[in-house]
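Chemist: I would like the atomic coordinates for the input below:
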Amino acid sequence: MGITTTRDGAIALVTIDHPPVNALPVRGWFDLARAVREAGEDQSVHVVVLRAEGRGFCAGVDIKELADDPDHTALVGVNRGCAAAFGAVYDCAVPVVAAVHGFCLGGGVGLVGSADVIIASDDATFGLPEVDRGALGAATHLARLVPQHLLRALYFTARTVGAQELHRHGSVLDVVTRDELDKAALAVAGEVAAKDARVIRAAKEALNGIDPQPVRRSYRFEQGFTYEMTLLGAGGEARQRFVQGDR
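Modeler: Predicted structure coming up:
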């Protein structure tokens, strides 16, 4: 359990496995960042597949860890950890294919929105419950998945959107059954892995270089408002309501 890396030829599979809902604590985000970064640095790896075990892809951060955080050390840690993990996916030297099933919430959207290709199962849902948790963040990454006005509606209401709708917007490449998800992700990864790795690595760097959105900077800007909400008391109150089950 935790974050593991396995190989399928030139494809590295980085797996999130943190029961019950893949809500990662501070250490988990840094472990994930390290795994993705190391996979990209390995010259024998041509593609990374980011996947998960369990009920869903990722439920974001471990709210219980944040709720029991009198000096805000965990809040600072998880914000830095998320930034590190999202940045590792975005900056990975090789393309990252995200294989998403079930729920993909909060930090899960940050990971997927940082990836290069998304394959989703037909039960996958995506959303940012940040407003309901007294925090802000990952709108930067949701903006890479949906149009602007839908982004705002989803953000303000904390609603989720399904894989089929993201497929219609073009952000999800393929929607498959859950049983076929790993196979479909590996098939796309295999297509990329078959190319000249020197060209693919250069292509990844080139595409990041022409990206109109300053992903790292805009996400850190968002995170500043999470600190404000904590200082105002709204953040702590929301996290306590979540832990107590009053959502």
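
Chemist: when you work out contacts or count neighbours from here on, use the C-alpha atoms and nothing else.
Modeler: Noted.

Chemist: just give me the neighbour total for the spatially closest residue to Arg159 that is not a sequence neighbour.
Modeler: Take Arg159 and drop its neighbours on the chain: the residue closest to it by Cα to Cα, 6 or more residues apart in numbering is Gly127, 6.2 Å away. Gly127: 25 surrounding residues under other Cα atoms under 10 Å.

Chemist: check which helix or strand the residue nearest to the spatial centre of the chain maps to.
Modeler: A centroid search over the chain (Cα atoms, centre = their mean) returns Leu111, at 1.6 Å, as the residue closest to the centre. Using DSSP states H and E, Leu111 sits in helix 107-114.

Chemist: I'd like the structure of this one too, to check against the first:
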Amino acid sequence: MMNHTNTSQDILIREDRQGAVYLTLNRPEKFNTLSEAMLSALQHELDAIAVNTAARCVVIGGNGRGFCAGHDLKEMRSNPDQAYYQALFRNCSRLMQSVVALPIPVIAKVHGMATAAGCQLVASCDLAIAGRSASFAVSGINVGLFCSTPAVALSRCIPTKKAFDMLISGEFIDAKAALEKGLVSDICEDAELDTTVAAKVAQILAKSPAAVRYGKSMFHSQRQMDLADAYDFAGNVMAENMLNPDAQEGIDAFLNKRKPVWGQPGH
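Modeler: A predicted model of the protein is given here:
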């Protein structure tokens, strides 16, 4: 079953495919820049997905020649006001945190360019799969604007010196370099991007919905803790997970050499 929902005058396209939600940025003539309207549309969909227990995975992609070229600079220049900029970056930061906080995995499907806040969106996703010709940059420095908010996501995604080098140089890196740095989790031939993403989605959908939700929440939470607190927290989460019917079903199925039958998220 596939449901299509167009929002904000087609600026964002949503498709629901048997537990996977596909969100497609749809400003191809503007390289899918994150205008105020785009940020609002994305936030609306993520908020809805967060409370939808039927949703089990999200894929964010873009139409046209590239994934996302970051903020809409023309829109920004037409509003030269500090309060406006603070609100804009606050809304963008909220969106990026919503991606991380979403209880299910989020995959960036990247083709073409992912620059500035577009690269930030890639870094914020749990997984990122890129076509071989994709390119990445946090290039605000080239127009006199250090990519400060993208730096938050980037520095939590790739090693410190690699992140700062990208931020201070503004240089583009290709998909192979992005894979080596850890900005993306996989690369493939451009023509295979859809099928590679679909295979990853199928892999996630084959797992216990409850276990995936436990795992997404635990993984990001423990990264902010010191080692001892992280182990205490993870042990408590795992104990709770063990009492979930899916874990009991999965272990019984393994012991009895049969395929498990998963239930609902329940968490």
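
Chemist: TM-score of the superposition?
Modeler: Taking TM-score structural alignment, normalised by the length of the first structure as the basis, the two superposed chains have a TM-score of 0.81; 213 aligned residues with a Cα RMSD of 1.7 Å.

Chemist: returning to that earlier point: what sits up against the helix holding Leu111 of the first structure?
Modeler: The contact list for helix 107-114 of the first structure (Cα atoms under 8 Å, 6 or more residues apart in numbering) reads 57-61, 82, 85-87, 89-90, 98, 118, 126-128, 138, 140-145.

Chemist: in the second structure, what stretch matches stretch 95-107 of the first structure?
Modeler: Mapping stretch 95-107 of the first structure onto the second structure (TM-score structural alignment) gives residues 105-117.

Chemist: quick one: end-to-end distance for the matching stretch.
Modeler: Start-to-end span of stretch 105-117 of the second structure (Cα to Cα, to the nearest Å) is 20 Å.

Chemist: what's the answer for stretch 166-183 of the second structure, then?
Modeler: So stretch 166-183 of the second structure: terminal residues 11 Å apart, Cα to Cα.

Chemist: got it, and stretch 66-81 of the second structure?
Modeler: Start-to-end span of stretch 66-81 of the second structure (Cα to Cα) is 29 Å.

Chemist: list the buried residues for that stretch?
Modeler: Within stretch 66-81 of the second structure, the residues scored as buried using 16 or more other Cα atoms under 10 Å are 66-72.

Chemist: next one: stretch 38-46 of the second structure
Modeler: So, applying 16+ other Cα under 10 Å, buried residues of stretch 38-46 of the second structure: 38-43, 45-46.

Chemist: which one of those sits closest to Gln222 of the second structure?
Modeler: Set against Gln222 of the second structure, the nearest of those by Cα to Cα is Leu46 (22.5 Å).

Chemist: strands of the first structure, residue ranges please.
Modeler: Secondary structure of the first structure (DSSP state E): strands at 2-8, 11-17, 23-24, 47-52, 60-61, 96-100, 103-105, 117-121, 125-127, 160-162, 174-176.

Chemist: name the stretch among those that sits most buried.
Modeler: Highest mean neighbour count of the strands of the first structure: strand 96-100, a mean of 28 (counted as mean count of other Cα atoms under 10 Å).

Chemist: what is that one packed up against?
Modeler: For strand 96-100 of the first structure, the packing partners by 3 or more Cα pairs under 8 Å, 6 or more residues apart in numbering; DSSP states H and E come out as strand 47-52, strand 117-121, helix 181-193.

Chemist: columns distance to Gly170 of the first structure on top of the ones you listed, output as JSON lines?
Modeler: Listed next are these as JSON lines, based on distance: least, Cα to Cα, whole Å:
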{"stretch": "strand 47-52", "distance to Gly170 of the first structure": "19"}
{"stretch": "strand 117-121", "distance to Gly170 of the first structure": "10"}
{"stretch": "helix 181-193", "distance to Gly170 of the first structure": "16"}
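
Chemist: right, and these - which one's nearest Val21 of the first structure?
Modeler: strand 47-52 (10.1 Å).

Chemist: name the nearest residue to Ser114 of the first structure, ignoring sequence neighbours.
Modeler: Tyr90 is the one closest to Ser114 of the first structure (Cα to Cα, 6+ apart), at 4.8 Å.

Chemist: which helix in the second structure has the most residues?
Modeler: Taking DSSP state H as the criterion, the second structure has its longest helix at helix 82-101.
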